[in-house]
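*Asks:* no FASTA, just this:
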């Protein structure tokens, strides 16, 4: 079965007990007719998220559930899911229900189309009409403007969790905490191409956000310095030929 999978959908979750069932149902509807799996990674939730996911496995045989023994953050949860995934193409969604699974087929088709550039490794969503509070939208715009000026990655919505990417390209990237916000810049530094597509965005289903503007900004200032260092220190051989 693993050899026939087209698509693995990876979803990191932390205290999302009220959102996971509906999200799973939506993924199944969106990908009906495809050979896919869902890999939900519970990042040591303190609510009933893990128990709810465990019960849902009997209804959805394509659902796999990984559980972190300790809380390690969203980037680590995404990485754990992608490392465990069995398909060559990965789709990612945030676990709060704000990303729309209905966008995944379009991103998959754009990534795998016959006339795609040879080095296209990721198609990332761009939230066309955000359903967040004005304060949260302001914080994201502020952070994105700084990041774009420093990294020049052409990404104007690094916080969008809706992505389709090739697994082998992702696992070639350096891992660090919060790297999920810098995947476009890291892909480009590795010599890969990234494209963007407008996607839907919805209000949070239940629960509360795990992030604040100030907390995100504090992390971003440190992360940006590290990412800039990584990019400066990359050296590309222009490919490798077997002799």
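*Replies:* Great, that's in hand. Quick caveat, the model's predicted, so the values are computed rather than measured.
*Asks:* drop to CA atoms for contacts and neighbour counts, all remaining ones
*Replies:* OK.
*Asks:* Point out the other elements, helices or strands, that the longest helix seen in the chain touches.
*Replies:* The residue-count maximum for a helix in the chain (DSSP state H) belongs to helix 213-232. Here helix 213-232 touches helix 134-151, helix 183-189, going by 3 or more Cα pairs under 8 Å, 6 or more residues apart in numbering; DSSP states H and E.
*Asks:* Pasting the second one now:
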């Protein structure tokens, strides 16, 4: 459920911030305040929260804040479809040509959003994605090891040159994201898929933070076998990619 903007307002949105959440009621208000502090006066922006089937007070918190924040929108999934689906829903609804994403648990610091957005803007047509790369990880030791192994295996097979695809802080052009094939787990493989489309990747080091409240709802490669199948599928997509043919229109001259 969201609030429509008029065409003139929609045209004024430069950047859409997409935040996928599930059961993050305690993190909504402080994160929105931080996003606003990072972006106010720099870009015309909107914040799109995609509530992925929350069963707590997340939706109510967002609805209350929407009464005083005209640039805040909420879209709800009736049941949980996962993080990739939530991100895609937000990107499809975005009114900005530029989209930035971050997780809704507070571990991603919105202070890095301007650096990510600027990295894509400064890259011109060459850069399709700016990817946050976490330093000072605040996860448990087990999750750090799990992530390190998953990133190592992924990079060995896909050669995407990215040490950390699990970071939710990213910025990209909306049209580039929507041009890519969609599948559950897409958000884990954005660098490889963006490179497949012929774009470069910009990398921005970001400082990781502890979760503010609640427990983790989205994991990195928590479903091992599905993760392996996703990896195999992306490898196949990259191998099957063919160069775009150079087409020249021939006209007759009398």
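*Replies:* Sure, I can see it. Source: prediction; values computed, not measured.
*Asks:* before we move on, back to that, give me the distance from the longest helix of structure 1 to the chain's centre.
*Replies:* Distance of helix 213-232 of structure 1 from the chain centroid (Cα atoms, centre = their mean, to the nearest Å) equals 18 Å.
*Asks:* And the helices in structure 1, which stretches?
*Replies:* Shown for structure 1, the helices assigned by DSSP H span residues 20-30, 49-56, 74-84, 104-112, 134-151, 167-170, 183-189, 213-232.
*Asks:* tell me, the fifth one lands on which residues of structure 2?
*Replies:* Spelled out, that is helix 134-151 of structure 1. Matched against structure 2 by TM-score structural alignment, helix 134-151 of structure 1 falls on residues 141-158.
*Asks:* after superposition, how close is the matching stretch to structure 1?
*Replies:* Here stretch 141-158 of structure 2, set against structure 1 after superposition, deviates by a mean of 0.4 Å using mean Cα distance after the TM-score superposition for structure 1.
*Asks:* Next, the buried residues of that stretch.
*Replies:* For stretch 141-158 of structure 2, burial by neighbour count (16 or more other Cα atoms under 10 Å) applies to 147, 150, 151, 154, 155, 158.
*Asks:* swap in stretch 18-30 of structure 1?
*Replies:* Across stretch 18-30 of structure 1, burial judged by 16+ other Cα under 10 Å covers 18, 19, 20, 21, 23, 24, 26, 27, 28, 30.
*Asks:* contacting residues around that stretch?
*Replies:* With Cα atoms under 8 Å, 6 or more residues apart in numbering as the test, stretch 18-30 of structure 1 has contacts from 49, 52-53, 56, 95-97, 101-102, 104-105, 205-207.
*Asks:* ok, now with 6 Å
*Replies:* 101, 102, 206 (Cα atoms under 6 Å, 6 or more residues apart in numbering).
*Asks:* What does the last one correspond to in structure 2?
*Replies:* When structure 2 is aligned by TM-score structural alignment, residue 206 of structure 1 is paired with residue 213.
*Asks:* neighbours around its match, how many?
*Replies:* By other Cα atoms under 10 Å, the residues close to residue 213 of structure 2 number 12.
*Asks:* if we can go back for a sec, mean shift of the longest helix of structure 1 relative to structure 2?
*Replies:* Once superposed with structure 2, the aligned residues differ from helix 213-232 of structure 1 by a mean of 2.1 Å; criterion: mean Cα distance after the TM-score superposition for structure 1.
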